[in-house]
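Asks: Build the 3D model from these lines:
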Amino acid sequence: MDEVEASDMSGDEEYSDSGQGAMIMATVIHKALENKKKGLQKDYDWIVHQLSQDNMDAQIFYRWLKSLRYCTTDINHKCESLVNATLKIKWIDREESLLDLYIGWLADLVTVHTSFYLDPCLRMLINHFMSSNDSRELTVGENQSFDIFGNKQVHRAMQTVLHLVPSSQTRLIPILTHYFPSEYKPLDQYVYYVSNLLRLTVYAPGLRSQILELTVHKLVKVDVEVSRDSINKINQIFADDEMQFDVDLEMNDSNSADKLAVLPRDLQQIANLADKLDLSMSIFLSYISIICYQQGKFDQSAASLLFTDLLTAFDTIILPTHDICHIQFYLFVTCSYDEEFVKQMLHLCWNKFEDTNVPAVLRQTSVAYIASFVARAKFVPLRIINTCIEIFCTWIHRYLDEHGNCTTADIDTHCLFYSACQCLFYMIVFKHENLMADEEGKKLLNRGGLQRIVTSKLNPLRFCMPILVKFFAAITSEHELVYCYTIIESNKREQLPTALFGGDKQLTRDINNQLDTFFPFDPYLLSRSAKTIEPLYQSWDDNLNSNAACTKNQQEENEDDDDYLSSDALSPYDCMNSFSPGFGISPARAMMQNYYRARSHSNSMNDDKF
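Replies: You can find the predicted model right below:
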């Protein structure tokens, strides 16, 4: 390449008069590409080397991109190294005119050479989803717009590509899936990727359902690693060290590392995962709110379309996943926006429970979602609570009509019956005050046939969680709905066999021959995202049912039930931990603490809340 050409390519003209220079450079590129076809690689390699230079100044950047756009049709599938060099150029932080030029180059490339260079362009853009060019820290809160979600410049380019090449949407999901960061990647990469994925759905609505399913699927993988027991241990260590486990939104703050230093290495990893999940959930909940509320007003149409996609993700991903703690709360929050959403969610779960083609474990999980949702959601209207109680009672009585003469109460054979009973008892324990304060609710409980259920030969009180049975008995006795204590005492005297089971039956019982106690909307443990959930959530109040519990505990004060609490059987406190194993305001923890306080202080109650 002669000195005149090289000198012109390093010229210093301003943008306004560099058009001639760009034309000359285009001639050079054209000549190099022609020579490459003839096997002469030197000039081509030199161009690739120049394009690969770091920190290319604005003028050179302008000339190269301008000249390349003149030569788009000369490029073929053998020019991969040149195209890759342009895709590695630092372009995001450039000024507006240069940014437009680079996006124009990408547009030319994907429209002229779709089959060769569409995927590389998409991969380059998606790779930028793991970073942000915004100097501000990523924050979430109220009254925000989609500006908080992701890199605006990258999305300008992506939107252009998707508009010009509609078929690119079919290629996008596999690439998005491939580039989704592992849960063990740095916090900022993971959270920025989630943010950018959600922003992508705004201008690519046809991909929203798939993107939401991908996002939920990946967050589930994190959630299953963040167990309640682990978070309890972390909080206990921080409490002993007078610290608080909290998500640090300043993702590069060294204080986070200092806080985690007090934890064992395995818990440090759990804490990092909890950070990712907490901030990702905050962003996800903010995204849902922004879609549903346009300019401060609820947008019924937009919200309904979004809810359809969210419910699909719940059905296909959340429901089949057992013992997750947090991710399901996205649907809990979304249901609070519209009563119709509540009905759709409950309808889906009930239909799945009644479908005999659905595996038993999934049917049990479905009714657990209904019971936990109805018990915990403050926004569920009383008439819907009444409806849920009624359909549970109806189903249970229909089951008794068909199987009530069975002589053996077997949890394997009748696991669905016992699950339905446990869920019914759970809803009554949580909502009995609402039900008894309402005339229709009171009539419903009186005509619900609770006496028949409790005294049936299938003996549901034997297999339901002991602490739940204890409170159900106290409440129903106080309101003269049913008397359970004779059956409870009889069950206590029986020695329940202890055995271990494999396969799906592990989810049906624990080693004390009791039902699985998974209630999916037990207390939410992530502090940042919990701020959205707390106003909607009914926590277990320490004083709730205290009078009923004390009344029965006083009656039992002189009874010798220590044999039941000892030996090889699980204590009520152990059962309580399986019922609601999280820290915070756990219903079972409050129940157990009520119970032992009542036994130790029969005439007084501590008013602290747990």
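Asks: Every contact and neighbour count from this point should use C-alpha atoms.
Replies: Noted.
Asks: Looks like residue 219 contacts residue 327 (just checking).
Replies: Yes: with contact defined as Cα atoms under 8 Å, residue 219 reaches residue 327; the gap is 6.8 Å.
Asks: more crowded one of those two?
Replies: More crowded of residue 219 and residue 327, by other Cα atoms under 10 Å: residue 327, with 25 against 19.
Asks: Pretty sure that one sits against residue 223.
Replies: Yes: assessed by Cα under 8 Å, residue 327 is found in contact with residue 223 at 6.8 Å.
Asks: which one's the longest helix in the chain?
Replies: When the chain is parsed with DSSP state H, its longest helix is helix 265-292.
Asks: Which positions in that one come out as buried?
Replies: 267-292 (16 or more other Cα atoms under 10 Å).
Asks: same thing with stretch 293-303?
Replies: Neighbour-count burial for stretch 293-303 [16+ other Cα under 10 Å]: 293, 298, 303.
Asks: For the residues you listed, could you give me TSV that also reports distance to residue 200?
Replies: Compiled in TSV, these are given as follows (distance: Cα to Cα, whole Å):
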residue	distance to residue 200
293	18
298	22
303	17
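Asks: Residue 190 is in what secondary structure piece?
Replies: If you go by DSSP states H and E, residue 190 is part of helix 187-203.
Asks: So residue 134 versus residue 56, what's the distance?
Replies: 21 Å (Cα to Cα, to the nearest Å).
Asks: Just say helix, strand or coil for residue 400.
Replies: helix (DSSP: H, G, I helix; E, B strand; the rest coil).
Asks: Mind checking which residue lies nearest the centre of this structure?
Replies: Residue closest to the mean C-alpha point of the chain, counted by Cα atoms, centre = their mean, is residue 327 at 2.4 Å.
Asks: Show me where the stretch 201-350 of the chain has its helices.
Replies: 208-223, 228-240, 254-260, 265-292, 300-313, 329-335, 339-354 (DSSP state H, counting those that start in this stretch).
Asks: For the fourth one, what is the distance to the chain centroid?
Replies: If I follow you right, that is helix 265-292. Distance, stretch centre to chain centre, for helix 265-292: 8 Å (Cα atoms, centre = their mean, to the nearest Å).
Asks: quick one: the spatially closest residue to residue 341 that is not a sequence neighbour and residue 379, what's the gap?
Replies: Spatial nearest neighbour of residue 341, excluding adjacent residues (Cα to Cα, 6 or more residues apart in numbering): residue 335 at 4.9 Å. Residue 335 is 9 Å from residue 379, where distance means Cα to Cα.
Asks: Please provide the structure for the following sequence as well, for comparison with the first:
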Amino acid sequence: MGMESVHNTTGTNEVENYDFTDSELIYYVRNALDSTTSDDSSYQELVGLMHHKERLSPDQVALLSTCLKALSGAVSCIDMTCHKDLLSSIFAMSLWRHGVEASDALADLVVSLAVSNGKFVDLCLAMLVRNFMPPYSFMDSLKEPRGLARKAHALSLVHSSLESISRLVPLAPTRLAALVVQEMPRIQEKEKIGQAGALTNIRIFVENMFRLESGPVGALVGSTMLMAVVDRLLDLDLDISWDDILKDESSRGIFEMELEDWEYEGEDADDLEQIIGQSLSRKALSRNASAEQLDALLVLTFEHLESCQTQGRLNEVFSVLLQSFCRTVLNAYKSKFTQFVMFYVCALDPENCGVSFSKTLVDLFCSDCPPLTRMSAAAYLASYLSRAMFLSDKVVLTNLKRLVDWCVEYCGIHGDDCDLNPEAHRIFYAGCQAIMYILCFRMRGIITVPWLKSQLSMMPIETILKHPLAPLKVCLPSVVEEFLGQAKAARLFTVSKTFIFDDLLESELSRAFGGLERLDMFFPFDPCLLKQSDSFIRQHYIYWSMVGKHYANDEQGSSDEEEDEEITVKGNDNMAMSYDDEGVNLDDFDLAMTKMSITPKNHSLIYGYGGELQELSRMPSKIRPSMSPPEL
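Replies: Below you'll find the predicted structure:
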């Protein structure tokens, strides 16, 4: 029985209405496969049938489906060398291009090939992974219900086929994980202008990676999928330079420069700050293709974490993400947004993930890891404890005590005759700066609870600050000034004014702290400037204006006696609750420019250390955009 029995040769491309049994079809296909050694054209006709590019008629679709099913019953006759053209045609086919019957038949054939011969496994897996993404011509149709239905069916076939192969071929999951990572789309230079197709492709690919992670083969490939996604987030993150966000000068705070150069009338300072913030962050990033892709992938990641929480396996995913964080993100150079994956997974489960992350960071700082790792851990810990609204003040104080204890022990080892050398003692200064930075944000919440205030008062922080190593002269001046101002107002410490210097100036000691890649500028959980991602973060996040607003309201026009009364009356162990009770609207902080680290210089908004407390609504501007330590 030749091809002419199934497909006429009149040029009309119509299929005659013959009914064939499965055995007859398999017999025909076997003959076609055998004809590669003869002059019979049946094999070439079979290859041509698989190689259709134009739109098929209903009769041609029926013929294709029939032959695909017949090939599934004859896979034992397919040879890697003799039938190279046929295999190439099969593996070049797309599950997206055909209707239900033909695509189902194609998926069955691919599974049959993988199971029949180990030589076909990689080819079959690679073909299915390529089908994670649609052909380019399908991009526009994905916005329509019909296109979405085609997508759902195609990807359902892809994953069911991968699951079948993984179940029947023991080594397949290992090969699958490697192939997925290898095929993951990368940004090409020509795509950096922001092509919609490139963004759609990487989104769909990552969706499939998360589907693998949460599916039946997730136990075998899930950790690889999660780590690969984080690595790609970091690639995109590092592709964004601060020059893409902020037009900064090395010696001036960004808002200091912008407020000097910006001409604007008719708005007060807060409105002007928000206008400038929008100009510098959202608009600048919206023109960056890497930022756009990173934002989209972070949203997918956050949504996947939410689904993991619903499935009751968030702790399992957290363990993988924590491992990935310690392996790559912690020591990444200038990571800006990828770390918010850890922030969000902790926000979803504060009592377990949230506490575990803080413990890991403080353990790293107190360990014998390389200095840059320990300094980075201190910066992450300080920023995390300061910004995480979901962490209670008790948790913050527990971690703070470990930092203080380590610094006290360090002071004991290095006596009064030690040299003031920022490079030699950089880990110590990283710890001291972390302590002060945390208290800039969380002191207000801690002192409103008498027993927590008592614990804070008993910590020998003043001993550390007055040690001959002089951390107040080495750490970032704006952090030092803000910390001392709040500590003085709360009457927790009595540090001499001689330790203070103008925040406009940065001493040589402070400049030397951290070496070339200034860790004094590294606050990794500064507000997220990616618009879509920030919508997930903001409800769990402490903005500096929240702290400044509370402090300004409490201190303006109040006597010492009134202050004492307010501190003892307001008791709350959870900063999130106190903010909610005060009716703070998170939408007020949409632009994330009210943060402590990059706010406008305003000389009227600092503490007067020699007299009464002056107006304070935000941190000084000298803390510049976050920069992480160099890679080891």
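Asks: out of residue 134 and residue 56 of the first structure, which sits in the busier spot?
Replies: When residue 134 of the first structure and residue 56 are compared for neighbours, residue 56 comes out ahead with 15 against 12, by other Cα under 10 Å.
Asks: what residues are up against the counterpart of the residue nearest to the centre of the first structure in the second structure?
Replies: By TM-score structural alignment, residue 327 of the first structure lines up with residue 338 in the second structure. The contact partners of residue 338 of the second structure, taken as Cα atoms under 8 Å, 6 or more residues apart in numbering, are 230, 233-234, 237, 298, 329.
Asks: and what of residue 469 of the second structure?
Replies: When contacts are taken as Cα under 8 Å, 6+ apart, residue 469 of the second structure is in contact with 418-421.
Asks: Residue 555 of the second structure: neighbouring residues, count only.
Replies: By the measure other Cα under 10 Å, the count of residues near residue 555 of the second structure is 18.
Asks: Please identify the buried residues of stretch 330-344 of the first structure?
Replies: Buried positions in stretch 330-344 of the first structure, judged by neighbour count with 16+ other Cα under 10 Å: 330-338, 341-342.
Asks: Mind picking the two most distant members of those?
Replies: Largest separation among those by Cα to Cα: 330 and 338, giving 13.9 Å.
Asks: host element of the aligned residue in the first structure for residue 526 of the second structure?
Replies: In the first structure, the residue matched to residue 526 of the second structure (TM-score structural alignment) is residue 522. Secondary structure here is read from DSSP H and E; on that basis residue 522 of the first structure sits in neither a helix nor a strand.
Asks: Tell me if I'm right that residue 522 of the first structure and residue 372 touch.
Replies: Yes: contact criterion Cα under 8 Å: residue 522 of the first structure and residue 372 qualify, at 7.3 Å.
Asks: before we move on, the earlier item: and which of the buried residues of stretch 293-303 of the first structure is nearest to residue 588 of the first structure?
Replies: Of all these, the one with the least separation from residue 588 of the first structure (Cα to Cα) is residue 303, at 35.0 Å.
Asks: What is the aligned counterpart of that closest one in the second structure?
Replies: Checking TM-score structural alignment: residue 303 of the first structure goes with residue 314.
Asks: List the residues that contact the residue nearest to residue 309 of the first structure when sequence neighbours are not counted.
Replies: Among residues not flanking residue 309 of the first structure along the chain, residue 209 sits closest, at 5.1 Å (Cα to Cα, 6+ apart). Applying Cα under 8 Å, 6+ apart, we find residue 209 of the first structure in contact with 309-310, 312-313.
Asks: what do we get in the second structure for residue 209 of the first structure?
Replies: Aligned by TM-score structural alignment, residue 209 of the first structure pairs with residue 223 of the second structure.
Asks: how much space between residue 57 of the first structure and residue 211 of the first structure?
Replies: From residue 57 of the first structure to residue 211 of the first structure the distance is 37 Å (Cα to Cα).
Asks: quick one, which of these two is more surrounded?
Replies: Remark: of residue 57 of the first structure and residue 211, residue 211 carries more neighbours, 24 against 10, as counted by other Cα under 10 Å.
Asks: you'd agree the more buried one is up against residue 173?
Replies: Yes: Residue 211 of the first structure is in contact with residue 173 according to Cα under 8 Å; the separation is 7.4 Å.
Asks: re earlier: conserved subset of the contacts of residue 209 of the first structure in the second structure?
Replies: Here is what carries over to the second structure from the contacts of residue 209 of the first structure, by both residues aligned by TM-score structural alignment, their matches' Cα atoms under 8 Å: residue 309.
Asks: Only whichever of the contacts of residue 209 of the first structure are buried, select them in ChimeraX.
Replies: To isolate the buried members of the contacts of residue 209 of the first structure in ChimeraX, using 16+ other Cα under 10 Å:
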select :309,310,313
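Asks: Present the contacts of residue 209 of the first structure as CSV; the columns should include distance to residue 575 of the first structure.
Replies: Formatted as CSV, the contacts of residue 209 of the first structure follow (distance: Cα to Cα, whole Å):
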residue, distance to residue 575 of the first structure
309, 37
310, 33
312, 33
313, 32
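Asks: When residue 522 and residue 372 of the first structure are compared, which one has more neighbours?
Replies: Applying other Cα under 10 Å to residue 522 of the first structure and residue 372 shows that residue 522 carries more neighbours, namely 27 against 19.
Asks: The more buried one: what's it in contact with?
Replies: Contacts for residue 522 of the first structure (Cα under 8 Å, 6+ apart) come out as 325, 372, 376, 580, 582, 586.
Asks: Once you drop chain neighbours, what's closest to the fifth one?
Replies: Which is residue 582 of the first structure. Closest residue in space to residue 582 of the first structure, ignoring its immediate chain neighbours: residue 228 at 5.0 Å, by Cα to Cα, 6+ apart.
Asks: The residue nearest to residue 341 of the first structure contacts residue 342, correct?
Replies: Yes: shown here, residue 335 of the first structure and residue 342 form a contact pair, counting by Cα under 8 Å, at 5.1 Å.
Asks: the longest helix in the second structure is where?
Replies: Ranking each helix of the second structure by length (DSSP H) puts helix 145-168 first.
Asks: just how off-centre is that helix within its chain?
Replies: Counting by Cα atoms, centre = their mean, helix 145-168 of the second structure comes out at 27 Å from the chain centroid.
Asks: which parts of that helix are buried?
Replies: For helix 145-168 of the second structure, the neighbour count (16+ other Cα under 10 Å) marks 147, 150-151, 153-155, 157-159, 161-166 as buried.
Asks: After that helix, heading C-terminal, what element do we hit next?
Replies: Beyond helix 145-168 of the second structure toward the C-terminal end (DSSP H and E), the next one is helix 172-183.
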